[in-house]
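**Student:** from the sequence below, what's the structure:
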Amino acid sequence: MKLNDTIVALATPSGAGAIAIIRVSGPEALSIVSPLFKAKSKKNLEEQPSHTLHLGNLVDAERTLDEVLISVFRAPKSYTGEETVEISCHGSPYIQQEIIQLMIRKGCRSAEAGEFTMRAFLNGKMDLSQAEAVADLISSENQASHQMAMQQMRGGFSNEIHRLRQELLDFASLIELELDFSEEDVEFANRDQFKELVARIQQVLKRLIDSFATGNVLKNGIPVAIVGEPNVGKSTLLNALLNEERAIVSDVAGTTRDSIEDEMSIGGVGFRFIDTAGIRETEDKVESIGIKRTFEKISQAQVVVFLLNAENFKVESSKFKVEIKKIHNQFPQKPLLILANKIDQLVEEEKTRLYKDLNEVEGASLQLISAKTGAGVEELKTKLLEFVNTGALRNNNTIVTNSRHYNALLQALEEINKVEEGLNSGLSGDLLAIDIREALEYFGEITGQVTNDELLGNIFSNFCIGK
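**Tutor:** As a prediction, this is how the structure comes out:
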């Protein structure tokens, strides 16, 4: 990828729309666009200051392509840090392609995926973790993922890493200085202060590493497995939650033979609901495969919802308790919510007895609902939110969501632990310096202070073209 030429791409989604934005960035952006633009004000585009808007016609020789609005961003005060022009045109796919092809004929190159953001990183407009947050922000589908991406893009995570790296770097410099005066046996780096710093770095790293478990599920959506016997209303519940006919509903037991997944946002947090095949003894080979997949989905879920028919519970309570305990014993760490469905068929006395019986089941909490009428569905949504640790999100704490950052933090902590062991055992400065350098390198990998072309290629290839 050449990074000293001028690139062009559509910055808005492809297809027809009210308007489209075509982005041009590079050293010749203004000199390429200016001769093609006839401003209503008669002004020369190349002479205009940064952050100004200009209305006029974009022309190809004698042919007018469109009436456009052009935004001028002078280097370094642009997204990429380069000379940048953004052309707002009418959203016809034909017009979009005509303008892009015109720019290419006049000297631009089609931008590759993520190339604008890569140039922003290389020109110091953002560090690598902030650049990755741009992709997360574009793909965010709920309030939680949006909030985490914004916090990272504003530099919350980067600032913590930069601060730790700088403090460690300062001590590393003093230890390196000691090596230059090894014959004089002097000590520039106070070992007690260094131990305090190492302990503080360990604490921060552990907090960030622990946050990944929360950040990963919040970013990708909380998987919730809806399980239970056939024909208890799992598909009806899924449809009630999503407020649409997503799953087939039938009186015939075993209708759902594979898992059905869909997503929705509850309280700003994404949930991924999985309607599974009913659990029962069966000789049907296809249904058996579906039941086997049900247990696979339970293992992948963050929350398990066990749905039972409240009417049948009166005569089959012992069987239900055995099934619930089986799931709880197999997956003891997963929150288990018992949903007694079809309560619209019960009188109050029966509901009270149901509560008493089911609350005796270890490791589970109970909710009464009617998937058919919608009674209790809103209370169910509130209960699901209680299972999600959103405290860090509410307090605007740094939450790690990127597996690359997570792995680098794990490796940095491993090296810091080696530094602590070395300090406690009185290891010499030259050997301490080796472990410190390794830790500094892992910190630098997160923010991009230490990087390589292959890493950058992998990261930015996941971006959309035009960003």
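
**Student:** only C-alpha atoms for contact and neighbour calcs from this point on.
**Tutor:** Will do.

**Student:** for the longest strand anywhere in the chain, buried residues please.
**Tutor:** When the chain is parsed with DSSP state E, its longest strand is strand 63-73. Using 16 or more other Cα atoms under 10 Å as the test for burial, strand 63-73 gives Leu65, Asp66, Glu67, Val68, Leu69, Ile70, Ser71, Val72, Phe73.

**Student:** how about stretch 411-428?
**Tutor:** Here stretch 411-428 shows Gln411, Ala412, Leu413, Glu414, Glu415, Ile416, Asn417, Lys418, Val419, Glu420, Gly422, Leu423 as buried, counting by 16+ other Cα under 10 Å.

**Student:** which ones among the residues you listed map onto strands?
**Tutor:** Using DSSP E, none of these sit in strands.

**Student:** for the one residue sitting closest to the centre of the chain, which non-adjacent residue is closest in space?
**Tutor:** Nearest residue to the geometric centre of the chain (Cα atoms, centre = their mean): Lys219, 3.8 Å. Nearest in space to Lys219, with sequence neighbours left out and distances taken as Cα to Cα, 6 or more residues apart in numbering, is Ser145 at 4.9 Å.

**Student:** same question for Cys89.
**Tutor:** That would be Val68: by Cα to Cα, 6+ apart, it lies 4.8 Å from Cys89.

**Student:** could you also give me the structure for this second sequence? I'd like to compare it with the first:
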Amino acid sequence: MIPTETIVALATPSGAGAIAIIRLSGKDAIALADKVFVSVSGKELTNQKTHTIHLGHIVDNGKTYDQVLVSVFKNPHSYTGEDVVEISCHGSTFIQQQIIQLLLRMGAKMAQPGEFTLRAFLNGKLDLSQAEAVADLIASDNEASHQIAMQQMRGGFSNEIAQLRQELLNFASLIELELDFAEEDVEFADRTQFNELLTRIEFVLKRLIDSFAVGNVIKNGIPIAIVGEPNVGKSTLLNALLNEERAIVSDIAGTTRDTIEDELVIEGIGFRFIDTAGIRETTDHVESIGIKKTFEKIEQAQVVLYISPLTPKGELNSMP
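**Tutor:** Below is the predicted model of the structure:
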């Protein structure tokens, strides 16, 4: 069942800033905003066209909270498919909270995390794949993950699957037609074309399954474990890659007892480098725990950089 309550929440990151946006969505969104908004030109929001912006003040019982810009989006031409109002106010946390509390008192309900996107999905503005891509797009921190999220949000996967589904339905209807006229010995469906379609569907599904693993790695950063014996330069390599003293370096064997991770973006792709404890036989209990973690990281990593005492300077052994 599609919810009908009007919801409100901060649409920009929490905390102080130059500007903050407070979003209302629901059948009473425009009417609720009208109760607290006083336009400088005396306009009422309920009488305004969709996709318009209005300058005014948020006022309650004669008290002015802020000068704001109010954007009006009428259903179904909005992100959620409902009436939507976005209030652009100054980014003071006090102003943000005062406006939100005022709207709650007027009858709005606090939105749950992701509820605006949920309503967009329920109202048919986004399919499930696109809705999931919204979170990935927000979380993208490099060019590769951004491009994947944008492609998914544009409906790249959904359109391909929808086209294959339509072709399957067409063939299914032709086969059912043959069954209805089985005694007539008439063929309506081209068997060769049908087999080609099944082969293409199998190929597309396999490609989508494979792309999930690749996309997940790109989104989270490609994990690269730096492994080797103690004192072969693993921590020195990590510090050199990051251009900072991220890991402690000393001549004492077994200095690194735990894994140290940090991310580096190279040509738009995130790489998560993991410095590990040196692998050797030891009676030290704490160091043994660190070595155990090293082997765990080796299993989880997409790439393993093995540094041996005999590795020439500037050369590395890479094990996928």
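
**Student:** so what touches the longest strand of structure 1?
**Tutor:** With contacts defined as Cα atoms under 8 Å, 6 or more residues apart in numbering, strand 63-73 of structure 1 is touched by 48-59, 83-90, 95, 98-99.

**Student:** just give me the mean distance for the helix or strand just after that strand relative to structure 2.
**Tutor:** Downstream of strand 63-73 of structure 1, the first helix or strand assigned by DSSP states H and E is strand 84-91. Here the mean offset of strand 84-91 of structure 1 against structure 2 after fitting is 0.7 Å, by mean Cα distance after the TM-score superposition for structure 1.

**Student:** which other helices and strands contact strand 84-91 of structure 1?
**Tutor:** Helices and strands touching strand 84-91 of structure 1, by 3 or more Cα pairs under 8 Å, 6 or more residues apart in numbering; DSSP states H and E, are strand 17-25, helix 29-33, strand 63-73, helix 93-105.

**Student:** possible to save those as CSV with distance to Glu438 of structure 1?
**Tutor:** CSV is the format used below for these (distance: least, Cα to Cα, whole Å):
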stretch, distance to Glu438 of structure 1
strand 17-25, 37
helix 29-33, 42
strand 63-73, 40
helix 93-105, 45
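
**Student:** closest one to Thr117 of structure 1 among the ones you listed?
**Tutor:** Among these, strand 17-25 comes nearest to Thr117 of structure 1, with 11.0 Å by Cα to Cα.

**Student:** ok now the closest one, how far from the chain's centre?
**Tutor:** Chain-centre distance of strand 17-25 of structure 1: 26 Å, with Cα atoms, centre = their mean, to the nearest Å.

**Student:** and it, what does it pack against?
**Tutor:** Against strand 17-25 of structure 1 (3+ Cα pairs under 8 Å, 6+ apart) you get strand 7-10, strand 84-91, helix 93-105.

**Student:** need the winner for burial among these.
**Tutor:** Stretch with highest mean neighbour count among those: strand 7-10 (a mean of 26; mean count of other Cα atoms under 10 Å).

**Student:** is the residue nearest to Lys219 of structure 1 in a helix, a strand, or coil?
**Tutor:** State at Ser145 of structure 1, reduced to three classes by DSSP: H, G, I helix; E, B strand; the rest coil: helix.

**Student:** that one and Asn329 of structure 1: what is the separation?
**Tutor:** Ser145 of structure 1 sits 32 Å away from Asn329 of structure 1, going by Cα to Cα, to the nearest Å.

**Student:** between these two, which one's more packed in?
**Tutor:** With neighbours defined as other Cα atoms under 10 Å, Ser145 of structure 1 and Asn329 compare such that Ser145 has more, 26 against 13.

**Student:** report the contact partners of that one.
**Tutor:** Asp136, Leu137, Leu218, Lys219, Asn220, Val269.

**Student:** give me the mean distance between the helix ranked longest in structure 2 and structure 1.
**Tutor:** Longest helix in structure 2, counting residues (DSSP state H): helix 191-220. For helix 191-220 of structure 2, the mean deviation from structure 1 after alignment is 1.9 Å (mean Cα distance after the TM-score superposition for structure 1).

**Student:** in stretch 105-118 of structure 2, what's buried?
**Tutor:** Ala108, Lys109, Met110, Ala111, Glu115, Phe116, Thr117, Leu118.

**Student:** pretty sure Val198 of structure 1 contacts Glu420?
**Tutor:** Yes - between Val198 of structure 1 and Glu420 a contact is recorded at 6.6 Å, counting by Cα atoms under 8 Å.

**Student:** tell me which residue of structure 2 lines up with Ala120 of structure 1.
**Tutor:** Per TM-score structural alignment, the equivalent position to Ala120 of structure 1 in structure 2 is Ala120.

**Student:** so how far is Phe121 of structure 1 from the residue nearest to Lys219 of structure 1?
**Tutor:** For Ser145 of structure 1, the distance to Phe121 of structure 1 - Cα to Cα - is 22 Å.

**Student:** repeat for Gln302 of structure 1
**Tutor:** Gln302 of structure 1 is 36 Å from Phe121 of structure 1, by Cα to Cα.

**Student:** for stretch 138-152 of structure 2, grab the matching residue range in structure 1.
**Tutor:** So stretch 138-152 of structure 2 sits over residues 138-152 in structure 1, by TM-score structural alignment.

**Student:** show me where the stretch 101-250 of structure 1 has helices.
**Tutor:** Along the stretch 101-250 of structure 1, the stretches classed as helices by DSSP state H, counting those that start in this stretch are 115-122, 128-139, 143-153, 156-180, 191-220, 234-242.

**Student:** can I get these in TSV with distance to Val388 of structure 1?
**Tutor:** Listed next are the helices of the stretch 101-250 of structure 1 as TSV, based on distance: least, Cα to Cα, whole Å:
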stretch	distance to Val388 of structure 1
helix 115-122	33
helix 128-139	21
helix 143-153	11
helix 156-180	22
helix 191-220	8
helix 234-242	18
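
**Student:** out of the ones you listed, flag the one nearest Ile434 of structure 1.
**Tutor:** helix 156-180 (9.6 Å).
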